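[1] structure, please.
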Amino acid sequence: MIKVLLAQVKDYKKPSFLSPLFAALEVFFDVSVPFVISLLIDQGISAGNMSKVIFYGILMLVLATCGLGCGYLAGKFAAQASAGFAANLREGMYDNIQTFSFSNIDKFSTAGLVTRMTTDVTNVQNAYQMIIRVVVRAPLTIIVSMIMCFVVDSQLSLIFLAAIVLLALALFLVIRRAMPNFQKSFRKYDDLNSSVQENITGIRVVKSFVREDFETGKFNKAVDTIYNLFVKAESIVILNNPIMMAVIFGCIILLSWFGAQFIVIGQLTTGELTSLFSYVFGMMMSLMMLSMIMVMISMSIASAQRISEVLQEEADIVNPDNPIMEVPNGDIVFDHVHFSYKHGSSDEVLNDIDLSIKSGEVIGVIGGTGSGKTSFANLVSRLYDVDKGRVLVGGNDVRQYDLEVLRDQVSVVLQKNVLFSGTIFDNLRWGNENATEEECIEACRQACADEFIERFPDKYNTWIEQGGSNVSGGQKQRLCIARALLKKPKVLILDDSTSAVDTATDANIRQALAETIPGTTKIIIAQRISSVQHADKILVLDDGKISGFANHDDLLQSNAIYKEIYDVQQQASGDFDEEGGAN
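    Okay, the predicted model is just below:
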C-alpha cells in the first residue's frame, strides 16, 4: 500500500525532501537556544559580566531567527508537497477509473469512488503534510533534547526517560482502541454520499411522491451513524490529553524538587536547571504533538487503504497486445455465448446464445424485464466480456479489437441516456469532436431532433443543464441518438432508446435511419412490438435464452411468448406514449 501511494509523489519529491530537512535544521536551532540561555545566566547574569550577556543575547536572537526561518520553509515545502501529492492521487485514481469496465465500477459503487477521491484523499493529504514535517521534527526534538538533558545532568534525565516510555505506552493503547472506530466511520461515508447522490438524482421522484421526510430520515440515520462512531473514537482519543498533562506536571514537580536539592549541594547551576525546564517542556510538547499526529495517521490509514484499492484495481477489460485497428463491417456473430455479471457464477444472465447477423440488417430484440436484452447489447461493444463462447463483429472476436476502435464503430445509445452541461453542439460532438455544424444538424434531422431544437431561441447553442434536466425524456433520447450517429458507426444499438417518444416519432426515426445509414447494422431493443415489427429479424429472449429469432410474421405463428406480448399490446390499443408525458 505504502509503495503504491508514494509512487504518486512524482514531481513533488523535492519539496517532500526539503520539508524534513528544514524541520531538522529548525530543531537544531531551537534546541540550541536553551543551552545558550543557561550560559547567559551562569556566565553573564550570575557572574555580572555584561559583555557575556550581550554576546549570548545576540547569539540567542540569531538562533531563534534562524529557527523561525527554517520553520517557515519547512511549512511551505510541506504544504506544496502534500497538496501536490493529493492532486496526483486524485489524478491517478481518476485516470484509472476511466479504464474501468462496468464490473469494476459496480465493485466500488459510484458513491464509494466519490468518497475516495474527496474525503479519503483529504485525510491522506493532511497526514502526509504532518509526516514530512512534524513527524520528523517531533521525534528529533525529543531525541536531541534528551541528549542535551543527559549532557547537563544524567541523573535528572532519567525522570524524562521514564516519562517518555510511559507516554509511548499510553499512546499505543489509545490508538489501538480508537482506530477500529475511525475505520468504520470512513466506510460509512460511502452510505452518506450514496444517500445524497440518490436523493439529488431522483429529486423529482422524491417530490412527486412526497417522500422528503423519508429521505431526510434516511440521510439523518447515515449522519447519526458517523457521528456516533466519531464520538466513540474521540472519547478514547481525548484520554491522551489528561494522561499527557499528568505526566508533564509530574515531571515538573520532580524536576523542581530534585533540581533544587542539586543546586543546594552544588551539583547543578541555576542556568542548567533553567535549560532542563526548557528541554522538558520541548520534549513534552513534542510528545503531545506526536500523539495527535499518530491519531491523525491512524485515521488516515483506513483512507490510504481505500485509495490504494482504486489505484491497484486492474480493469477487467483491456486492449490485447496487438489489437486490430479497423472494423471491416457490421457482421455480428454470437457463438454459444454464456455470460454472468460475476464471472464463474452459476447465475447466468445469458445462456448459450448462438446467432448470426449480417451487415446492414435491422434486428429487433424483445423480451420481458430481466430477460437479458441490455446484456446482449453490452457484449457487442465489449462493455462486458463473455464467460464462455465468442462475440464476433466484422468477423473478429471483439476481444481482439482496440477498445476505442471497436466502440467508435459499435455505437450504443444506452437505456439510461445522459447529457452533459454545455450547449447542444457540445453534447453532439461527444460523438465526433471534429464534427461540423452541418454534420451535427444532419444527425439531428436523422434522429428527428431538429424539430424541437429549431423551436429553442438559441437553437443548437441552447444550454443543456447537468443531466439534461431542462429537456424532456423524448428530447433527450433523440439528442443521444444524434450523438451516436455522428460516429458514423458500422453497428448502431438502440437500447430502448425511443421509449419516451410517441409512436409516430418512433416510426419517423426508424424510417430516417433506414434511408440514411442503410449499410449500418441496427439493433433495436424495445418493449413495444411496434418498434421492432418491421425489422429483418426479431430476437425474442426469455430468461437469458433464445426463445425465437425470425421475422414478425413467422414469430406470430411459431413463438408463444412473442404472440402473447403482441396480443396484450394490441388489446391495450397499441402504445399511448406521448412526448409531452416525458417532460
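
[2] when you work out contacts or count neighbours from here on, use the C-alpha atoms and nothing else.
    Fine.

[3] tell me where this structure has strands.
    With strands called from DSSP state E, the chain shows them at 332-339, 350-357, 362-367, 388-393, 396-397, 410-413, 422-423, 463-464, 491-495, 521-525, 537-542, 545-550.

[4] out of those strands, which comes closest to Val264?
    Comparing these by their distance to Val264 (C-alpha to C-alpha), the top pick is strand 422-423, with 82.6 Å.

[5] mind checking which of the strands of the chain is nearest Pro20?
    strand 422-423 (45.6 Å).

[6] just checking, what packs against that closest one?
    Strand 422-423 makes packing contacts with strand 463-464 when contacts are defined by 3 or more C-alpha pairs under 8 Å, 6 or more residues apart in numbering; DSSP states H and E.

[7] nearest residue to Gln527 in space, please, no chain neighbours.
    Ile366 (6.2 Å; C-alpha to C-alpha, 6 or more residues apart in numbering).

[8] re earlier: now render the strands of the chain as CSV, adding mean neighbour count.
    Formatted as CSV, these follow (neighbours: other C-alpha atoms under 10 Å):
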stretch, mean neighbour count
strand 332-339, 21
strand 350-357, 18
strand 362-367, 26
strand 388-393, 21
strand 396-397, 18
strand 410-413, 25
strand 422-423, 16
strand 463-464, 19
strand 491-495, 27
strand 521-525, 27
strand 537-542, 24
strand 545-550, 18
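
[9] here's the other one to compare against:
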Amino acid sequence: MGDLLLIRLLRTHLRPYRQELTLVIVLQLIGTVASLYLPSLNADIIDFGVVRGDTGYILSTGGWMLAITTLQILCSAGAVYFSARAAMGFGRDVRAAIFSRVGDFSAREVAQFGAPSLITRTTNDVQQVQLLVVMVCTLLVIAPITGVAGIILALREDVGLSWLLLVCVPVLLIAIGSIVVRMVPQFRRMQERIDQVNRVLREQLTGIRVVRAFVREDAETRRFGDANSTLTDTALRVGKLQALIFPTVLLVLNASSVAVLWFGAHRVDAGQMQIGALTAFLNYLLQILMAVMMATFISIMIPRAAVCAERIQEVLGTEPSVSPPLAPVRELRAHAELEFRGVEFRYPGAAEPVLRDISFTARAGTTTAIIGSTGAGKTTLLSLVARLIDVTAGAVLVDGADVRELEPEVLWRRIGLVPQKAYLFTGTVAANLRYGNPDATDEELWEALEIAQAREFVEAMPGGLEAPIAQGGTNVSGGQRQRLSIARALVRKPEIFLFDDSFSALDLATDAAVRAALRPHTRDAAVLVVAQRVSTILDADRILVLDGGSLVAAGTHRELLATSPTYQEIVQSQLTPEEAA
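    Modelled structure (predicted):
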C-alpha cells in the first residue's frame, strides 16, 4: 500500500520536472556507457600494448580513456545538478500542496491529525521522500544498465568464470534483502516516535507557564525523556540494521574479487584467458556488484519513504468537511442579518449532538448574547457562522443565504471573529492589525486601538505600531492580546461581529470601557457575544441560554429572570439580588 502511494506521489509531483528528468536520464546513460567501455580499453592496453611493448598504442588508447573519463565526469556532474533541481522542486511542491490542503481543513480535520503530526508530515516526511528522489534520479539509470550490460560484457571477456556471477549476485541480493525487510516496520515506528517527540515538546513549550506554576519541570523532563528515549531506541534498531549492510556488501565484494583472481589465475596459467581479460572481468564484476549496492541504497530508502508517502497522502487525500460550494453565491443584500434555522451539529460517531434544534435571528444593530454552562456548545455555535465547521442538520443563513452556498471570501469579509483564545502572529502590532484589512491606514489602526482600549499600552511600546510581537503574542499580557484581537476585528469593519468570550481576560473597568466604546461602532452590525460573566451582558438586546446543546430560553435579562430557571441559577451564582435587579 505504501509503495503504491509513493509511486502516486512521485508521479503526480514530478510531472512538472519531466525536462530535468529527461536530461538526467540522457546524461546518466552516456556516463554509464562510458564507464562500461573503460575496462575493455584497459584490457586492450594490457593485452595489446604492454605485452607487445607498443608505446604508441598505449598512449593513444590511454588518451581515449582520459577523454571518456572526462566525459563521464561532466555527465555525472550534470546529472547530479538536474536531479537536485527536480528533487528540490518536488519537495517545494509537496510542502506547498500539504500546506494548501491543511489550510482548507476545518477544525475537525486539524484536531484529527494534530498540529505536531501535521508539522512532521510537512517537514520530515517530505524530506525523506525528497532524499529518495535524489537517489532515484542519480542511480535509477546507472544501476540497471550497469548490472545488465556488465553481465553481458563480462561474459564477452570470459564465459568460463560466468558461474561466479550466478553465485555472487544472488548472495548479495539475499543478504541485503533480508536486512531491508526487517527495517520496514522500524521506519514506520520511527516516524510515529518523531510525532510523539514533537507533540511533547510543543506542549511543554506552549504550556511552559503552567509547567512552572505547578512545579512540574521534573515530571515534564521525564515525560520528554521517555519520548526521546523511545525514539532513540527505535533509531538505534534501524541504525544497527543499516550498519549490517555495508559490511555485508564489502564481504561479498572482497570475496568475489578473491574468487575471480583465484580461479582466473588458473585459467590464465592454463592459457584459457588473457591477463587483460581477467582484469576487465574483475572490473565488470565489481561494477555489477556496485550496481546491486546502489540498488540497495534505494531499497533502504524506499521503505521509509513509502511510510512517509503514506502519511503525506493521508493528508492530501483527506477531503475537508467544509468544502466550497459548486455554484457559490457572490452577492448579498446589505442587511447583516444572521439566522439559525433548526441547526444541529454532531461529531462523526458521537452518540449525542453538540447542538440540537437551534433557531434564532440576530439582526443588524442588535446585540445577541449567548450564555450557558461549560460544554453547552457556545463556541461551536459561533464556529458554525464562520464555517470553521459545518452544520450536520438545519442551516445557518447570512442575509438569507445559506453559508454553505456562499463564496467563502464573501462570507469571511462580512465576519469579524475574536476567538476565545486570542492569538497574535510574529511581526509587528501594525501587521497583526492589518491581518483583518491589509489596506488599513495608520489612522484607522489607531482608531481601532482606541476603541479596544489598547492605544495607551501600544503607544508605550518601543516603536508604537511597529513594536514587535512574538509568536502567539507571548510578549504581551493576556488582556493586551485580547484587546489587540478586538482591534484587529474592528479594523476589518465587518457586518457581523463574533465575540467568543473575548473579554474574559479584561478587568471589569476595562471590560465596561471596551463595551461602551464598541457600541457606537457596531450599531449597524449584528453582534453575537459569548459570555461567562452575566454582568457583561445585562444590556444585551437578547440573551440566549444554552444548556446541554439546546436553546432552553431566550429574552432580555429581566424576561429571563422571570421565566428561565437555568438563567436564574446562573445569575444567582454570580450576582447579588441587588446587582441582578
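
[10] about what we covered before: now do the same for the residue nearest to Gln527 of structure 1: its match in structure 2.
    Mapped onto structure 2 by TM-score structural alignment, Ile366 of structure 1 lines up with Ile371.

[11] please report the distance of the equivalent of Glu404 of structure 1 over in structure 2 from Pro320 of structure 2.
    Following TM-score structural alignment, the counterpart assigned to Glu404 of structure 1 within structure 2 is Glu409. As for Glu409 of structure 2, its distance to Pro320 of structure 2 is 17 Å (criterion: C-alpha to C-alpha, to the nearest Å).

[12] okay, these two: which has more neighbours?
    Ranked by neighbour count (other C-alpha atoms under 10 Å), Glu409 of structure 2 and Pro320 place Pro320 first, with 20 against 9.

[13] how about the more buried one, what's its match in structure 1?
    Counting by TM-score structural alignment, the partner of Pro320 of structure 2 is Ala315.

[14] Gln242 of structure 2 too?
    Aligned partner of Gln242 of structure 2 by TM-score structural alignment: Val237.

[15] measure the aligned partner of Gln28 of structure 2 in structure 1 to Gly84 of structure 1 for me?
    When structure 1 is aligned by TM-score structural alignment, the residue opposite Gln28 of structure 2 is Ala23. For Ala23 of structure 1, the distance to Gly84 of structure 1 equals 19 Å [C-alpha to C-alpha].

[16] more neighbours, these two?
    More crowded of Ala23 of structure 1 and Gly84, by other C-alpha under 10 Å: Ala23, with 27 against 21.

[17] quick one, what contacts that one?
    For Ala23 of structure 1, the contacting residues are Cys70, Gly71, Ala74, Arg133, Val134, Val136, Arg137, by C-alpha atoms under 8 Å, 6 or more residues apart in numbering.

[18] what is the nearest of these to Ala178 of structure 1?
    Of all the contacts of Ala23 of structure 1, Ala178 of structure 1 sits closest to Val134, with 21.5 Å by C-alpha to C-alpha.

[19] quick one: contacts for that closest one?
    Ala23, Met289, Leu290, Ile293.

[20] what is the aligned counterpart of Asp439 of structure 2 in structure 1?
    Aligned by TM-score structural alignment, Asp439 of structure 2 pairs with Asn434 of structure 1.

[21] rewinding a little: what about the contacts of Val134 of structure 1, which are in helices?
    In this view, those that belong to helices under DSSP state H are Ala23, Met289, Leu290, Ile293.
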